[in-house]
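J.: Structural data only, the sequence is not supplied:
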């Protein structure tokens, strides 16, 4: 039995085109990611995060005056409503996980009736994450510094110290790289919600809920855990061989979309190299490179022809660790970058003003007859 005439069921909507978008394009066969016309390798390591958000929203990079105005607008929106802070304190007292706290707090951002909710969401998500991180660790929140940019402010709010230029550049490269990635689960969720003419805050809360699931946003931490488990280069091959023998997935390798190396991994590998050249644990960086090399060799040996390459999660873990972030901040930090794409897709979907309403195929029983309770 089916829905409309000519329709066919596709599990997980695999290969189904659900939207036309100018925001980003993913070519899994070629290993290419385009962000509003720019190859990810061309723009992520050069643009500020403010420039990337502006680009995704307006389809062009800002000039000097536009960029200054946009930075000022973001800086003016970073204060949290009192109720949001109260909620975060209550969540912290109950040791609520980071992503749950982010989801709950994001839903309060409509309390002060913002005239530009997209700007509010981009400006305030890092404040929520940093504030909650400090509350969980028994510290008071750090007030945002209006003189610091978006990425620098996030690092500053986490530990109260002004970050160095190398750290800011590394974080900006990361946020830019993950700012959008086609019709992923969280982006699709946001577009479906806003397509009903619901509000942007609801759409972003839905996106955060989708990202929270381990099949979408939960792998960067485990990718680094494997490096720590190995401990030294000589252990890489026996540990990884044993994992493969047990049928375990090597976290940080292989991707559902990319059939060759994830281009975001290359961008973040370069960013990590620059960061660890001036800061961070050089021994850990060298070990990670050895683990990557060994994993790629063993994956080709155990699964020939699958072409399982390094994905964005591996170098995400290494880069964010190098910036001093604990693993429970990895996925919330991803959300801080991806909210640029989520909001851009919401604005695009709103301009189309078309409800997203796919069909379903009924496979249940038919022709049942009602019986009163005493006869069942």
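T.: Perfect, thanks for sending it. Because the structure is predicted, anything quoted here is derived from the model rather than measured.
J.: drop to CA atoms for contacts and neighbour counts, all remaining ones
T.: Noted.
J.: what's residue 279 in contact with, if anything?
T.: When contacts are counted by C-alpha atoms under 8 Å, 6 or more residues apart in numbering, residue 279 touches residue 322.
J.: try this one side by side with the last:
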């Protein structure tokens, strides 16, 4: 057994997966053989879920049935809704609220007592969890802001229904399409920290709800899911400063501050998802008659590339895209969870199919051969 220490498990192979492939040198992302560019352009989020969970794209009838099944599970049990209302009244952090609510969903799931490795039961549970997370996020946000929650609609697709519940207004086709594409782009991304935590949990033969709750908790950290919210806060600071974006970045770097949204553990070039979202950010700005967020982002991107050799990741352009859609900054990470839950579930299904308890070792570097003292000698 190798004694080489790999902090953060960087570069360590721990599993085989058929779900997503990343080429960090070429800037390539693939879900089950399909490029992210093709999926973002041509596939809905529901199609991508079906692909990740079943290994192939659905035909028309399969997709219609899948969408209807998902839509039928959007409502929350009254007790879950009451919990969300209490968390909103307490002004809980949005990701903490989501983590708590997802955990409670298991109490009202018809398959809660099924064997943790029962694939069919997990697919049913996965549909329910995925369908209800947008309802939780939208209801929490509205209640916290002093508004009434909006009941989900079954006639809208996954993306449009969330925007409807969030704003109490049916989105136009452009906004619905942009948001659906954002969900597709975030659906899976290899063994990132939250996905890995879901696999560690499921490797103990804990149930699907436990695995997804673990993943939500992991995603809440600022080094993972919280990055896009921090990007938007940075852009707003630049805007409020009345400084040129490049000048602001130079000043921030001189202070030793980090410029958010750059660099990636896997990509050595521009994140392919950032390219797609950058185009969406520009289009949204042009449609609104104000492209300042996009122009500011491009100026910062060009400076970081030329001076630091760093390329933007997906968080850099998802920030301005969401902001221009009127989405509150502090729910960017819950929206990330809304999308990534599809990948989490797919990886947990894989883990259950060929399970081995995930149990790495640590190198002991503490003291040795200490004599145990009596109380009087301590």
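T.: Arrived safely. Just so we're clear, the structure is a prediction, and the values are computed from it rather than from any experiment.
J.: Need the TM-score between these chains.
T.: Overlay of the two chains. TM-score (TM-score structural alignment, normalised by the length of structure 1): 0.93; 365 aligned residues with a C-alpha RMSD of 1.7 Å.
J.: how about the helices in the stretch 251-376 of structure 1?
T.: Secondary structure of the stretch 251-376 of structure 1 by DSSP state H, counting those that start in this stretch: the helices cover 263-278, 282-302, 312-322, 330-352.
J.: Show me what the third one packs onto, helices and strands only.
T.: For helix 312-322 of structure 1, the elements it packs on are helix 165-177, helix 220-230, helix 263-278, judged by 3 or more C-alpha pairs under 8 Å, 6 or more residues apart in numbering; DSSP states H and E.
J.: re earlier: can you add distance to residue 185 of structure 1 and mean neighbour count and give the helices of the stretch 251-376 of structure 1 back as a markdown table?
T.: Shown next, in a markdown table, are the helices of the stretch 251-376 of structure 1 (distance: least, C-alpha to C-alpha, whole Å; neighbours: other C-alpha atoms under 10 Å):
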| stretch | distance to residue 185 of structure 1 | mean neighbour count |
| --- | --- | --- |
| helix 263-278 | 18 | 20 |
| helix 282-302 | 27 | 17 |
| helix 312-322 | 16 | 25 |
| helix 330-352 | 11 | 23 |
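J.: and those as CSV, adding distance to residue 104 of structure 1?
T.: What follows is the helices of the stretch 251-376 of structure 1, written out as CSV (distance: least, C-alpha to C-alpha, whole Å):
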stretch, distance to residue 104 of structure 1
helix 263-278, 30
helix 282-302, 35
helix 312-322, 24
helix 330-352, 13
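J.: how about stretch 352-364 of structure 2, aligned to which bit of structure 1?
T.: Using TM-score structural alignment, stretch 352-364 of structure 2 corresponds to residues 350-362 of structure 1.
J.: Would you mark the buried spots in the matching stretch?
T.: In terms of neighbour count (16 or more other C-alpha atoms under 10 Å), stretch 350-362 of structure 1 has its buried residues at residue 350.
J.: How far does that stretch sit from its chain's centre?
T.: Between the centre of stretch 350-362 of structure 1 and the centre of its chain there are 24 Å (C-alpha atoms, centre = their mean, to the nearest Å).
J.: I'd like to know which of the helices of the stretch 251-376 of structure 1 lies nearest to residue 194 of structure 1.
T.: Nearest of the helices of the stretch 251-376 of structure 1 to residue 194 of structure 1, taken as C-alpha to C-alpha: helix 330-352 at 6.1 Å.
J.: Could you tell me where stretch 119-135 of structure 1 falls in structure 2?
T.: Aligning stretch 119-135 of structure 1 against structure 2 (TM-score structural alignment) gives residues 127-143.
J.: got a list of contacts for the matching stretch?
T.: Here stretch 127-143 of structure 2 has contacts from 69-71, 73-76, 81, 84-85, 87-89, 94, 97-98, 101-102, 105, 148-152, 158, 162, 165-166, 331, 334-335, 338, 341-342, using C-alpha under 8 Å, 6+ apart.
J.: Going through these, which ones are buried?
T.: In terms of neighbour count (16+ other C-alpha under 10 Å), the buried residues within the contacts of stretch 127-143 of structure 2 are 69-71, 73-76, 81, 84-85, 87-88, 94, 97-98, 101-102, 105, 149-152, 158, 162, 165-166, 331, 334-335, 338, 341-342.
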